[in-house]
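Q: Below are the sequence and a predicted model for it; my questions follow.
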Amino acid sequence: MLPSNAFANSGVQVSRIGFGAMGLNGSFGALEEKEYIEALLRSFELGVTFVDTARAYGTSEETIGKALKEWNGPRPFIATKVKPWGKGGWGSPIPVTEAFPPGSIRQSVEASLQALQVEALDLIQMHQYWGIWDDEPYWLEELIRLKEEGMVRHIGVSIPDHRHDMAISLVRSGHIQSVQTILNIFDPLALDNLAPLCEKHGVALIARCVLDEGGLTGLLRENTIFGDRDFRNGYFDAGPRTEYLARVEKLKEFVPAYANSLTALAIKYALHYPAVTTAIISMQVKSYAEENIAALLEEPLPEEVFDQLFKQHRWIRNFYQKKYWR
């Protein structure tokens, strides 16, 4: 059985590794829908009980809905995100009145419920949340009303890039139950302030980009080419790529002594602190799912090894700058 954590103060247990469903829209290479469903079902079989998707991820919600119809076990915890209205706010802030005008949140939630074929969403998150939105609280009031009506069980936010600190005041407010942020070996800063505050205030912390879009798995080579529609196209070249490869190479000294693979090392690192409720990882390929889930069955990283990774292998940069601010 996979390790689990309580989600916020709800008492509901969720697996410490979650199925990140962004890949179900072809962001990391397109597959047939039946292959996505196979990966989802295999993840459920192996004990994954947390699925994270978004209304903006193409037909991801519909695919998950079909998988849920085929699944005979307990229904997993389903988290999705409100779809921005029109232009999104990646890279730099966008006024909440433009991204989510009044009434658009309810419309997005209703569409998600229909696509997923569920009666209520376990978690609804504001996609691309920016801290300046706190001065326009109507969006939070809409989320709270949806929770009171039973359409959603928990509410949270998803931070658009590495700037995790923008959610700190919202965590302290007591109005949300979760924060989703980037957290990996190269960028562990969320562990400094956000993680302990989430733990103190009973807010679930959802780690994403744990494998840094796959770069921390060792898949990247000097001559690796990604398709035009692949999210990773241009992502690793902001480093530049030679620097990225050199830093991943240094991580190999910990394999296999402390992890069976670079992938396992990255996953065990992100989940080292219990304050991290769950880590969502793209598992749209069944073999990826099996490899990622197996990492949780390994021994945890020794404290001194985690400390060495935390202090000596961080590489603070924002690759989204090249992707969105060209």
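A: Done, it's in. Numbers count the residues shown, from 1 in each chain.
Q: For the rest of this, base every contact and every neighbour count on C-alpha atoms.
A: Fine.
Q: How much space separates the closest residue in space to residue 262 that isn't next to it in sequence from residue 252?
A: What sits nearest to residue 262 in space, not counting adjacent residues and going by CA to CA, 6 or more residues apart in numbering, is residue 217, at 5.1 Å. When distance is defined by CA to CA, to the nearest Å, residue 217 is 10 Å away from residue 252.
Q: try this one side by side with the last:
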Amino acid sequence: MGKKTAIVVDIDEDYNNNTAIKEEHIMQQRQLGNQGLRVSALGLGCMGMTFAYGNNDEQQALNTLSRAFELGINFLDTAEIYGPFTNEVLIAKALKGRRDNITVATKFGFAITGEGQGWEKMTGVNSQPQHIRRAVEGSLTRLGTDHIDLLYQHRFDPSVPIEDVIGTMADLIKEGKARYIGLSEVSSATLRRACAVHPVSALQSEYSLWTRDPEQDILATCRELNVGFVPYSPLGRGFLTGKLTSVDALEPHDFRRSLPRFQQQAQEHNQKLVAQLTEMAHSYGITAAQLALAWVMAKGEDIVPIPGASKVHHLEENCAAANVVLTGADSDTLDRLFAPQNIRGERYANAEYGMIDR
């Protein structure tokens, strides 16, 4: 599969016939879209460093970011809503002296009030052209940069034609404030309309063993239109690691407590599937997280997952997944085990689903 990460792992001499870990050197690169955007085959989702999952440790996050750069990860995913705003400030600290070597993706699209904390500050969606410009200026300031490498619309705004949104984003490219544009959680129909205005380099959506929705049509549409695919939550918000066995272990303000799949009945059912994933992974001498990530990465060279990690050892574990060679037979086995009908619970509550373009 090309160049690999710098993590030292054992080499299985029979990797051509079995799922195994290959020798590695430097993180492989993958291309998103056809406009020239190349990034590390594995990105880093930064949301959890300051947002959504409870208590945060800035120095721990900075150490993780520094280690990510050492391991060849050059693709960071952030957003103004993460905090809100504090995530971009954190990324700016990590970028000092490294900006030219790192691809930064950030997002606009939420209406954010000055009251409340965390999600409480989000009052809906807003992709009005003037709001996009204000959001981008704010992101540029917080990130301490003069351009955003990949600018996403975070959530579809039904009150604003996507043509107007993309037109504004295209203008920002002409002005040098953005280099590439992307969309998140939009339908195939919306993506087609967007691409008719300006090339879209990346489409971001939740995709993992237990969230297979993109396989219905959006993955095929991305490939038809030469749009790269960036899966977020490729580890099922930590559930597919096998380490999260009870919602009671989560921080009081961890938003996963509100998700249907993390409620007791659904969790107990889904835990049985993860136990089988873990058993399969251990038979190859790898972790459940590594096998779950390898499954995503094996779905295509145009796919760049962005698992989150706020601790160095979790990051290193994830990076090693880039060296796992997954056979077609093993991929098919996982496809069947985690078939959509086998999963219990929706991935979002109704309020969050209301902001997804389906």
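A: Great, that's in hand. Everything numeric here is computed off the predicted structure, so don't read it as measured data.
Q: And the TM-score between them?
A: The TM-score (TM-score structural alignment, normalised by the length of structure 1) is 0.87; 313 aligned residues with a CA RMSD of 2.7 Å.
Q: hey, what's in contact with both of residue 217 and residue 252 of structure 1?
A: Shared contacts of residue 217 of structure 1 and residue 252 (CA atoms under 8 Å, 6 or more residues apart in numbering): residue 262.
Q: In structure 2, what residue corresponds to the residue nearest to residue 262 of structure 1?
A: Using TM-score structural alignment, the equivalent of residue 217 of structure 1 in structure 2 is residue 241.
Q: Contacts only, for its match.
A: For residue 241 of structure 2, the contact set (CA under 8 Å, 6+ apart) comprises 235, 274, 278, 287-289, 292.
Q: Now for those residues: which two are most distant?
A: Spatial extent of the contacts of residue 241 of structure 2 (CA to CA) is set by the pair 235 and 278 at 12.8 Å.
Q: what about those two, which has more around it?
A: residue 235 (29 against 22; other CA atoms under 10 Å).
Q: ok, that one touching residue 306?
A: No. Applying CA atoms under 8 Å, one finds residue 235 of structure 2 not in contact with residue 306, separated by 9.5 Å.
Q: Now do the SS call for the equivalent of residue 54 of structure 1 over in structure 2.
A: Superposed on structure 2 with TM-score structural alignment, residue 54 of structure 1 falls opposite residue 79. Classification of residue 79 of structure 2 by DSSP: H, G, I helix; E, B strand; the rest coil places it in coil.
Q: What's the local residue count around residue 79 of structure 2?
A: 26.
Q: Report the contact partners of it.
A: With CA under 8 Å, 6+ apart, residue 79 of structure 2 has these contacts: 47, 85, 87-88, 105-108.
Q: on that earlier part again, if you look at the contacts of residue 241 of structure 2, which of them are in strands?
A: Among the contacts of residue 241 of structure 2, no residue falls in strands (DSSP state E).
Q: so of those, which ones are in helices?
A: 274, 278, 288-289, 292 (DSSP state H).
Q: Include distance to residue 134 of structure 2 when you put these into CSV, please.
A: Output for these, formatted as CSV (distance: CA to CA, whole Å):
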residue, distance to residue 134 of structure 2
274, 43
278, 46
288, 42
289, 38
292, 38
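Q: Residue 150 of structure 2 pairs with which position in structure 1?
A: Using TM-score structural alignment, residue 150 of structure 2 lines up with residue 123 in structure 1.
Q: quick one, helices of structure 1?
A: 33-45, 60-70, 96-99, 104-116, 138-148, 168-173, 194-201, 241-251, 262-270, 286-294, 303-312, 320-324.
Q: which one of the contacts of residue 79 of structure 2 has the most neighbours?
A: residue 88 (29 neighbours).
Q: hang on, isn't it packed against residue 81?
A: No. Using CA under 8 Å, residue 88 of structure 2 makes no contact with residue 81, being 9.3 Å away.
Q: Out of the helices of structure 1, which one sits most buried?
A: Looking across the helices of structure 1 with neighbours counted as mean count of other CA atoms under 10 Å, the highest average goes to helix 262-270: a mean of 24.
Q: what range in structure 2 matches that helix?
A: So helix 262-270 of structure 1 sits over residues 288-296 in structure 2, by TM-score structural alignment.
Q: Check the mean deviation of that stretch from structure 1.
A: Per the superposition on structure 1, stretch 288-296 of structure 2 and its aligned residues are separated by 0.5 Å on average (mean CA distance after the TM-score superposition for structure 1).
Q: residue contacts, residue 59 of structure 1?
A: Per CA under 8 Å, 6+ apart, neighbours of residue 59 of structure 1: 24-25.
Q: go again using 7 Å as the cut-off
A: residue 25 (CA atoms under 7 Å, 6 or more residues apart in numbering).
Q: For it, give its distance to residue 26 of structure 1.
A: 10 Å.
Q: And residue 303 of structure 1, by the same measure?
A: 37 Å.
Q: Over to residue 176 of structure 1?
A: On the measure of CA to CA, residue 176 of structure 1 and residue 26 of structure 1 end up 30 Å apart.
Q: Give me the neighbour count for the residue lying closest to residue 267 of structure 1 once chain neighbours are set aside.
A: Of all residues beyond its chain neighbours, the one nearest residue 267 of structure 1 is residue 210 (6.4 Å), with distances taken as CA to CA, 6+ apart. Residue 210 of structure 1 has 28 neighbours, counted by other CA under 10 Å.
Q: try the one 3 residues further on
A: As a burial measure, the neighbour count of residue 213 of structure 1 was computed by other CA under 10 Å and equals 16.
Q: gap between it and residue 27 of structure 1?
A: 10 Å.
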